[in-house]
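**Q** have a look at this prediction, sequence included:
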Amino acid sequence: MAIFDSVLFRRVKNSVGNVTTYVLNNQNVVRAKCGHHRDRKSLLQLKQRVRMKAIQEVCYFFYPALQVGFCCSSLKEGVNRFVKANVMKIGVDDELKVTFDWLDMAVSEGPLGQPALSAELDAEANSVLFCWERQALMPYAFDSDLLYGVVSEVGEMLGIVIPLGTRGVAGRLTWGLPDGWDIRQVVVHGFARNVAGSRTSGSLGLVAGKGV
């Protein structure tokens, strides 16, 4: 806002473009008009906005696995890499309704070969049974690679990362669910990681409860 005294502009009351002139307390005043911007978003933009919100909510349940699965030093970087890897897996229709598959979410990403790993949910024992086979050596699969399971209760609870064994030795492990977990809301993933902790495999979606 500017206040001035000019013979030429005395008593001027008008608007030009985004500038308004008027008289206040016998003084000439010039000020810019308040901007008014309407947030006109296309359907594609609205879908992407909904998609980003949804993937941030999904990401929450995998927080404990992200630094391990994406080989990074901070949770923030892990979240960013999770979002990048999974955001386009979120489906959004023209009514902005969201659909996705929990088992399709990637909790790890890297060049190593995926492990020969499976899992089953045991409702009676309230547990997860992991089984893995010894894999033949190949350029991106080594006997010393560590295997991990990621068990998440996607109703309310954060996931837990479970060390299982190594790629070079077959094995089984039964893991009991913590108190308060609903096995119908459980989702299980797995991946491999080298001993140095610098490379991982792609993520495996292993099993999901009936309520997911």
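**A** Nice, I can see it.
**Q** going forward, measure contacts and count neighbours with C-alpha atoms only.
**A** Fine.
**Q** ok, D182 to A125 distance?
**A** Distance, D182 to A125, by C-alpha to C-alpha, to the nearest Å: 12 Å.
**Q** between those two, who's got more neighbours?
**A** D182 (18 against 11; other C-alpha atoms under 10 Å).
**Q** take the one below as the second:
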Amino acid sequence: MGLLPTGILGEINGSVGPVVTYLLNGQNVIRAKGKGSTKAPSLAQLANRQQLKVLTVFLKRATIFLKKGFGHLALGTKHNYHNLAVSANKSTAVMGEYPDQYIDYEKLILSKGEIAQASNPAVERVENGLKFTWECPPSLEFRFHTDQVMMLAYSPKLDQSVCIDSGAKRRAEQDVLPLGPGMLKEQLEVYIGFVADDRLQAANSSYLGSLSPD
């Protein structure tokens, strides 16, 4: 059943005959209803499905980062941050052959944009979390000085992540990502990025490596 919340000439939400309509980024989108297939999936189809499944498992744990990292690119389009993140990573960050495909954490892209990428970023374990450092060179345009850091640590073993998407200003050159005792003793995949003060731009994310447990 389709709904007409603003009258017959307005937006339609739901199913109408052979099509489905819905709102995406403020736009009314229409698509044909999917048709089921009785054919057995091909090897390529199975591989594609596994690629998406493997990638989605991780992306669900990085939602906070991805919203700021790709959300600005979705504005005014028929895409959303998740679609763009999948597109950016599906062909480059998933390795191996079906049925043994896996994530290459070093190749993951968690944000894309035109503002300055982290300069000489580094990370180290501290008592209550991870200390991130970077540089804000005097030569860097002043408009980038107020960008805010985004930090993420992911534990493959626990399938858990901790993220801050609005951390210290770039000019502070450091920040700490607090972690609980459980995360602190696990191997962690670590990422850093920056989001503009107005949230309309982001920097390409950087992979800071895999930190082994103490």
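**A** Nice, I can see it. The shown structure was predicted, so the numbers you read here are calculated from the model rather than taken from an experiment.
**Q** M88 of structure 1: neighbouring residues, count only.
**A** There are 14 residues near M88 of structure 1, going by other C-alpha under 10 Å.
**Q** contacts made by the helix or strand containing Q48 of structure 1 with the rest, please.
**A** Assigned by DSSP states H and E, Q48 of structure 1 falls within helix 43-60. Residues outside helix 43-60 of structure 1 that contact it (C-alpha atoms under 8 Å, 6 or more residues apart in numbering): 79, 82-83, 86-88, 90-94, 96, 98, 158.
**Q** neighbour-wise, which one of the residues you listed leads?
**A** F82 (26 neighbours).
**Q** check contacts around the equivalent of it over in structure 2.
**A** Using TM-score structural alignment, the partner of F82 of structure 1 in structure 2 is A85. Residues in contact with A85 of structure 2, defined by C-alpha under 8 Å, 6+ apart, are L59, L66, F70, I109, L110, S111.
**Q** if we can go back for a sec, closest one of the contacts of helix 43-60 of structure 1 to S144 of structure 1?
**A** F82 (25.7 Å; C-alpha to C-alpha).
**Q** and L206 of structure 1, what's its match in structure 2?
**A** By TM-score structural alignment, L206 of structure 1 lines up with L208.
**Q** actually C131 of structure 1, not the one I wrote
**A** By TM-score structural alignment, C131 of structure 1 lines up with T133.
**Q** so that match touches E173, yeah?
**A** Yes: counting by C-alpha atoms under 8 Å, T133 of structure 2 touches E173, with 5.6 Å between them.
**Q** quick revisit: next, give me the two most distant ones among the contacts of helix 43-60 of structure 1.
**A** D94 and L158 (31.1 Å).
**Q** to which residue of structure 2 is V187 of structure 1 aligned?
**A** So V187 of structure 1 corresponds to E189, using TM-score structural alignment.
**Q** wait, its match sits on D159?
**A** No: contact criterion C-alpha under 8 Å: E189 of structure 2 and D159 do not qualify, at 11.0 Å.
**Q** among the two, which residue is more densely surrounded?
**A** The residue with more neighbours, out of E189 of structure 2 and D159, is E189; 19 against 11, by other C-alpha under 10 Å.
**Q** SS state for the nearest residue to that one once chain neighbours are set aside?
**A** Computed as C-alpha to C-alpha, 6 or more residues apart in numbering, the closest residue to E189 of structure 2 that is not its neighbour in sequence is S210, at 4.6 Å. At S210 of structure 2 the chain is in strand, as set by DSSP: H, G, I helix; E, B strand; the rest coil.
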